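J.: need a 3D model of the following:
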Amino acid sequence: MSDASINASLREDEAEFGDYFALLKPRVMSLVVFTALVGLIAAPVSIHPMVGFCAILFIAIGGGASGALNMWWDADIDQVMKRTKSRPIPAGKVEPGEALNLGLALSGLSVVMLALATNIFAGAFLAFTIFFYVVVYTMWLKRLTPQNIVIGGAAGAFPPVIGWIAATGSMAVEPWLMFALTFLWTPPHFWALALFMRSDYDDAGVPMLTVTHGRKATRAHILVYTVILAVFAVGAAFSGIGGPIYLAVAAVLNLLFIRGAYRIWRRDEADSEADNFAVERGFFKLSLLYLFLHFGAVLVEALLKPYGLGGWG
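T.: Next up is the predicted model:
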């Protein structure tokens, strides 16, 4: 092989900016940013736009840091799973040590800067969230128990609480209602993914519910959690974060979500694989829209309140 060919090959294997950015799990980060923004705007205080921007920026960086540390620890199973084998570390683009250093550096930066930009309570809560996601969920629960996504899902539900604390410096019931919305949504969302990804978790040895209890039990769990989520989501319309707009959105979405969960529950492994795949994947896609529109409705209610139009007056 010529020197030119060797150099070209080396350039292909070298990490680019996009590879390091992929370590931050940008799609997950977008959810973190949006829910944190809703928590910040829904707070009953005014906040300087620059302070608000910095708060969301540092919360996003903290979320990205968690993603990098997650990829560092899970590199071995990411290499086995079809859904994750193209990530930067298993693909050989980024060294595990680089991901670890990036995650640690961004974690420290985000926590310190959020505390300086807003308040110490917000910085401390962001630090706790990173710790919960990386240590409690990734390092401990994920490979230990089929309840991994149930308990560990709390990490993804904390951003609106952090946004609220960044704005107010204190706790309240409302941000915990937003927390619960995401917390209860997480299990059916990920169990649907586990159903249509088939053997991924089996191959990786991750004790997801589909692996430890089977697909039939997973379908039943999805239905039960979806019903509980629907009761809570619609009930939240009559709280401080709700209003008629939120109620209308929640009523429609939860009827669709329960219908989707029921269709999954009544499926049978004797049904065609294509039919099962379509139902499960459809529910998973709906779950993405479900959370976005619920938080979008909370955001609209919050933005309309100064004009006397949001909430229940």
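
J.: going forward, measure contacts and count neighbours with C-alpha atoms only.
T.: OK.

J.: name the element the residue nearest the centre of the chain belongs to?
T.: Closest residue to the average C-alpha location of the chain: residue 156 at 4.5 Å, with Cα atoms, centre = their mean. Here residue 156, judged by DSSP states H and E, is contained in helix 154-157.

J.: tell me which residues in that helix are buried?
T.: 154, 155, 156, 157 (16 or more other Cα atoms under 10 Å).

J.: sorry, back to before: check the gap between the residue nearest to the centre of the chain and residue 162 for me.
T.: According to Cα to Cα, to the nearest Å, residue 156 stands 11 Å off from residue 162.

J.: returning to that earlier point: next structured bit after the helix holding residue 156?
T.: Using DSSP H and E, the next helix or strand after helix 154-157 towards the C-terminus is helix 159-168.

J.: could you look up the next helix or strand downstream of that following helix?
T.: Trace forward from helix 159-168 with DSSP H and E and the next one is helix 173-196.

J.: and that following helix with helix 159-168, angle?
T.: Interaxial angle, helix 173-196 versus helix 159-168 (axes from the mean of the first three to the mean of the last three Cα atoms, to 10 degrees): 160 degrees.

J.: give me the buried positions along helix 173-196.
T.: So, applying 16+ other Cα under 10 Å, buried residues of helix 173-196: 174-196.

J.: stretch 293-309 too?
T.: Buried-residue list, stretch 293-309, by 16+ other Cα under 10 Å: 293-303, 305, 309.

J.: now do stretch 234-252
T.: Neighbour-count burial for stretch 234-252 [16+ other Cα under 10 Å]: 234, 236-237, 240-247, 249-251.

J.: tell me the span between the first and last residue of it.
T.: 10 Å.

J.: contact partners of it?
T.: For stretch 234-252, contacts defined as Cα atoms under 8 Å, 6 or more residues apart in numbering pick out 42, 174, 177, 233, 254, 293-294, 297-298, 300-302, 310-312.

J.: please generate a structure for the following sequence too, so the two can be compared:
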Amino acid sequence: MSDASFSLPAGGPHTGAVAPMAGGSAVADWINLLKPRVVVLVVFTGVIGLMVAPGHLNPVLAFTAILAIAVAAGAAGALNMWYERDIDALMRRTRNRPIPAGRIEPDAALSYGIFLSVASVVVMGLATNMVAAVALAVSIAFYVLVYTVWLKRRTAQNIVIGGAAGAFPPVIGWAAVTGHIGLLPVLLFAIVFLWTPPHFWSLALFAEIDYARAGVPMLPVVAGPRHTRWQIMLYTLLLVAVSLLPWALHVAGPIYGAAAAVLGAGYIVASWRVLRDAQDAGGHSLTRDAPAKAAFRYSLLYLALLFAAVPLDAAFR
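T.: Next comes the predicted model:
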């Protein structure tokens, strides 16, 4: 994949150039600052890691651990929105977020994100163990410092490397129960890591204009949509192969293996349709990126059902 440096939009990430506060902020804005739709998927994969871990965790402590994962994910989202407020203001799909829309002040969002980050790690450490707490802290730092600050504005590899940030929850959930990290959570980490590029690039195909306007070097902007379609296909094939490893390495059984094969076949078909979408000479879709939108939606269903198959398989082993 291509790699290129992009200039920051005028003013850089810390200009504070957002609309003035419009009569204060509502509770809904503070919730939206946590990226709740992202948090749901993060929590789900964390719960799966906790459910399949060997051992037992008191239900109250288990709930506390999952709450800490949710708060940490939301805190990272808030810090991401604080740092990216300038480019959010330039993109149609993000310009109504609380900070660029002027409903929450940047400094307040920064304090909010830092406080929740620290609190989530402390609570995780007190409720479970230091391995889970450290893994949680690393996940926050990776998303904020590595992906948001370092990679996103500098390289088309941003979502490839940065995808590791969203892959930590099953490892954290497992560690909360066991105090260590085993093979299964590592494989689940790898699945989410490899799922992220084709999932996000499907979105990037139909959000290319927004990213170009904001000067963000997402793959369709840097290398073009045709190259992006091929990368989606290649990463999907790699993802499906890795998704079969828990079954092949005997850390998951036939129910999981069958689910991985069937769901993976569906994902390959969805990505193939993205690759074969009717295109103009520049590789841009002639169907308003209908296959990319369908692949994006399927990717969410794919990950949810694949992870749901893990505890279902364990229950019958």
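
J.: picking up where we left off before, isn't the residue nearest to the centre of structure 1 up against residue 34?
T.: No - Residue 156 of structure 1 lies out of contact with residue 34 (Cα atoms under 8 Å); the separation is 11.8 Å.

J.: thinking again about what came up before, residue in structure 2 matching the residue nearest to the centre of structure 1?
T.: With TM-score structural alignment as the criterion, residue 156 of structure 1 lines up with residue 166 in structure 2.

J.: tell me which residues touch its match, please.
T.: 42, 139, 143, 192, 193.

J.: what about the third one, distance to residue 41 of structure 2?
T.: With distances taken as Cα to Cα, residue 143 of structure 2 is found 15 Å from residue 41 of structure 2.

J.: more neighbours: the two, which one.
T.: residue 143 (23 against 17; other Cα atoms under 10 Å).

J.: how about the more buried one, what's its partner in structure 1?
T.: Per TM-score structural alignment, residue 143 of structure 2 is aligned with residue 133.

J.: just residue 257 of structure 2 next, same as before
T.: Using TM-score structural alignment, residue 257 of structure 2 pairs with residue 247 in structure 1.

J.: before we move on, what SS does that match have?
T.: With DSSP: H, G, I helix; E, B strand; the rest coil as the basis, the three-state label of residue 247 of structure 1 is helix.

J.: check the one 4 residues further on too.
T.: Following three-state DSSP, the label given to residue 251 of structure 1 is helix.

J.: next one: the one 4 residues further on
T.: For residue 255 of structure 1, the reduced secondary structure class is helix; criterion used: three-state DSSP.

J.: tell me where the stretch 51-200 of structure 2 has helices.
T.: 59-83, 85-88, 106-127, 130-141, 158-162, 169-178, 183-206 (DSSP state H, counting those that start in this stretch).

J.: what residues does stretch 107-120 of structure 1 touch?
T.: Under Cα under 8 Å, 6+ apart, the answer for stretch 107-120 of structure 1 is 51, 54-55, 58-59, 61-62, 65-66, 121-124, 126-127, 130, 166-167, 169.

J.: give me the range in structure 2 that it lines up against.
T.: Using TM-score structural alignment, stretch 107-120 of structure 1 pairs with 117-130 in structure 2.

J.: check the offset of the matching stretch from the chain's centre.
T.: Relative to its chain's centre, stretch 117-130 of structure 2 lies at 22 Å (Cα atoms, centre = their mean, to the nearest Å).

J.: in that stretch, what counts as buried?
T.: 117, 119, 120, 121, 122, 123, 124, 125, 127, 128, 129, 130.

J.: how much space between the fourth one and residue 194 of structure 2?
T.: The one in question is residue 121 of structure 2. 26 Å.

J.: next: residue 139 of structure 2.
T.: Where residue 194 of structure 2 is concerned, residue 139 of structure 2 sits at a distance of 16 Å (Cα to Cα).

J.: just tell me what residue 36 of structure 2 corresponds to in structure 1.
T.: That one, residue 36 of structure 2, aligns with residue 26 by TM-score structural alignment.

J.: OK, contacts around its match?
T.: Contacts of residue 26 of structure 1 by Cα under 8 Å, 6+ apart are residue 64.
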